[in-house]
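**Student:** missing the sequence, but the structure's below:
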């Protein structure tokens, strides 16, 4: 048993409390990781604000990187000292989704401890749940080995943390879900952390035009730094009309990276005939998206979701590391602020205000 500081959500909506928690020793197939860096993601904010109902009490955070401290029995993938990135697309490797190449859809409970077992995390004898089976806002992680990927130790861990959610979600949606082709036209609605990764993913894929759409001029300026060829200020013009005018009829691929019913509908409306709109953002539970039916069958437009960039993270994340180390993937400019664990609530306030791409909590040793 070890003790560590963590950000715990006890009420939803609520506020994160910094507490000392108990972390059990790693059991079979489990890995204990010393956290080095953890990013603040908008999906964490959804739990904090009560837009999605989590199991409480909850250690929040899932965009995380660190160093392996210890391993349990039957673990042969990593060893102490390895650098790793966590990803909430935890996979069992045996279910129908895993064996057909879609591990990001796996929901098997076999990667959790059995009911009635001693919990991985606890406080005062009460089990603490882990966001995404990770719980990244903590000084230590205890996770199933299928929740992590080993990476090149040359990769800076503060930037590596971003790969496990924001980057794999955005770039993966381009590469894996939509399969953007060289020369294609692309529109991206929302230029926060995920949207910026969609922008640079489209650039890497060879898109001829990448149109960034946002309400904030500062984010549009940042999108140009990530490779956007044109920008649309949706606070000043009708975004759909502007994109269709720029492209003389619409784009081949549109991406919604905010998580709103309205912007999902706009992404579909921006498409040219035969185009594909991909919704990445977490639209609040219970919302319904309305489409013009004739566009589905006459214009053959498509609307699809993307879960974590349809990732195979043990394959995709090392490739992203190589792209970063080779100077082709920009992670440095994604980090708008570096904060401590004690500043996590202020970090989410800035995120809600739209003032940052990503804030990263730096732990000791970063």
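**Tutor:** Arrived safely, thanks for sending. Quantities reported herein were computed from a predicted structural model and do not represent experimental measurements.
**Student:** okay, CA-based contacts and neighbour counts for the rest of this
**Tutor:** Fine.
**Student:** count of residues packed around the residue lying closest to residue 30 once chain neighbours are set aside?
**Tutor:** In this structure, residue 30 finds its nearest non-sequential neighbour in residue 144, 4.4 Å apart by C-alpha to C-alpha, 6 or more residues apart in numbering. When neighbours are defined as other C-alpha atoms under 10 Å, residue 144 has 26 of them.
**Student:** what residues are up against residue 144?
**Tutor:** Residue 144 makes contact with 29, 30, 31, 111, 112, according to C-alpha atoms under 8 Å, 6 or more residues apart in numbering.
**Student:** and the third one, what helix or strand is that in?
**Tutor:** Secondary-structure assignment from DSSP states H and E places residue 31 in strand 30-39.
**Student:** what residues does that strand touch?
**Tutor:** Taking C-alpha under 8 Å, 6+ apart as the rule, strand 30-39 contacts 25-26, 61-73, 75, 136-145, 157-158, 161-162, 358-366.
**Student:** Out of those residues, which sit inside helices?
**Tutor:** Per DSSP state H, helices hold the following members of the contacts of strand 30-39: 157, 158, 161, 162.
**Student:** Use this one as the comparison:
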């Protein structure tokens, strides 16, 4: 079938993207679903820094590629072997398919699925197939098994979680990335307990989801750190207890003074060495620093090793919030429905597919929190 999709053919084009237009809206071919695959009509798709990092070349991927990974939609057709989904079901897309059989999957860590990571790196579905092509027959790569900036997508059944149909698509789209990553880092990776203290460095959609998650988990203190005054203000409205300007040279000293030596759990979601340095330095003795941002592959941080020993410090990575999507995503949706995870407040812009390059300009400048493309 022919679909319209946002296709990236060149990484690293200059800003502003409204002029260089790295994403072209093309009519391309989508093959039908194979075994254990599902055709989904995309109804809403969020713009994420993970997409931006491919566009700007920080995280190279095979090109050409149809981008997009944070989305929700409606099942149209199921391939052979899919018995637990049917046409009409509402689903959220998850950007790491889990095979269910490799070592990490067997340990209950599907975010680290080895065949899933290999497929994502190669630009294929979990099956190894490429079902996208130009009208002239040129293969087009899949973005982390989703390619959701499109009217339709074929994805692995292992990339889908069924949704409560009463949740709007524009809100449901955020659960597959921003919510799983941010809230999951709090409750799964760090296992924040009621009464502990938390700081979040980097208040994009994922960071603000972590703020919301920390409040829901019962943190007694939630400190928000970002360069943007508007995002710091939003964090306070969401329930953060204090907010600090990450660009202030005295930020670390101010946070440590205000929190009497630092915080129990500090999360970094900016994807930069500078932000991680801030996060590490505002973590208290005996505390844990968690990074869930995705910096360029060559970014490094010189850890002061003596601190790890003398202060019993812990540094951890968190990918997709250490989530089991089929378990966690429905739980987070229920918390949202009960008003405990006000994810709807993260939605800052709604746009058309044709406006996607302008949307990534807003994301790059820090103007937007979470933008969602709405498909009629």
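**Tutor:** Thanks, I have it. Every value quoted in this text rests on a predicted model; they were computed, and no experiment measured them.
**Student:** Mind picking the one among the ones in helices among the contacts of strand 30-39 of the first structure that's closest to residue 280 of the first structure?
**Tutor:** residue 162 (16.2 Å; C-alpha to C-alpha).
**Student:** From residue 314 of the first structure, how far out is the closest one?
**Tutor:** Distance, residue 162 of the first structure to residue 314 of the first structure, by C-alpha to C-alpha, to the nearest Å: 15 Å.
**Student:** Just want to know which of the two has more residues nearby.
**Tutor:** Neighbours around residue 162 of the first structure and residue 314, counted as other C-alpha under 10 Å, are more numerous at residue 162. The numbers are 32 against 16.
**Student:** ok, now which ones touch the more buried one?
**Tutor:** 38, 39, 63, 64, 331.
**Student:** State the number of residues packed around the fourth one.
**Tutor:** Pointing back at residue 64 of the first structure there. Residues near residue 64 of the first structure, counting by other C-alpha under 10 Å: 34.
**Student:** And for the first one?
**Tutor:** Using other C-alpha under 10 Å, the number of residues around residue 38 of the first structure comes to 34.
**Student:** Skipping adjacent residues, who's closest to the counterpart of it in the second structure in space?
**Tutor:** Correspondence of residue 38 of the first structure to the second structure, assessed by TM-score structural alignment: residue 45. Leaving aside its sequence neighbours, residue 45 of the second structure sits nearest to residue 71 (C-alpha to C-alpha, 6+ apart; 4.1 Å).
**Student:** from what I can see the one you found touches residue 95, true?
**Tutor:** No - the pair residue 71 of the second structure / residue 95 is not scored as a contact, 9.5 Å apart, by C-alpha atoms under 8 Å.
**Student:** Residues that sit against both of the two, list them.
**Tutor:** Common neighbours of residue 71 of the second structure and residue 95 (criterion: C-alpha under 8 Å, 6+ apart): residue 176.
**Student:** State the helix or strand in which residue 264 of the second structure lies.
**Tutor:** If you go by DSSP H and E, residue 264 of the second structure is part of strand 263-268.
**Student:** and that strand, which stretch of the first structure?
**Tutor:** Against the first structure, strand 263-268 of the second structure falls on residues 251-256 (TM-score structural alignment).
**Student:** With the second structure overlaid, how far apart is that stretch on average?
**Tutor:** Superposed on the second structure, stretch 251-256 of the first structure shows a mean distance to its aligned partners of 0.5 Å (mean C-alpha distance after the TM-score superposition for the first structure).
**Student:** distance between that stretch and the chain's centre?
**Tutor:** 19 Å (C-alpha atoms, centre = their mean, to the nearest Å).
**Student:** And the contacts of it?
**Tutor:** With contacts defined as C-alpha under 8 Å, 6+ apart, stretch 251-256 of the first structure is touched by 178, 180, 184-190, 195, 198, 243-244, 263-264, 267-268, 270-281.
**Student:** cool, and stretch 76-94 of the second structure?
**Tutor:** With contacts defined as C-alpha under 8 Å, 6+ apart, stretch 76-94 of the second structure is touched by 33-41, 69-75, 146, 157, 159-165, 172-173, 175-177, 325.
**Student:** What residues sit buried inside that stretch?
**Tutor:** By neighbour count on 16 or more other C-alpha atoms under 10 Å, the buried set for stretch 76-94 of the second structure is 76, 77, 78, 79, 82, 85, 89, 90, 91, 92, 93, 94.
**Student:** List the residues that contact the residue mapped onto residue 18 of the first structure from the second structure.
**Tutor:** Under the alignment by TM-score structural alignment, residue 18 of the first structure pairs with residue 25 in the second structure. Contacts here follow C-alpha under 8 Å, 6+ apart; on that basis residue 25 of the second structure touches 4, 5, 6, 7, 353, 354.
**Student:** what do you get if the cut-off is 10 Å, keeping everything else the same?
**Tutor:** Neighbour list for residue 25 of the second structure: 4, 5, 6, 7, 8, 66, 149, 150, 353, 354, 355, 356 [criterion: C-alpha atoms under 10 Å, 6 or more residues apart in numbering].
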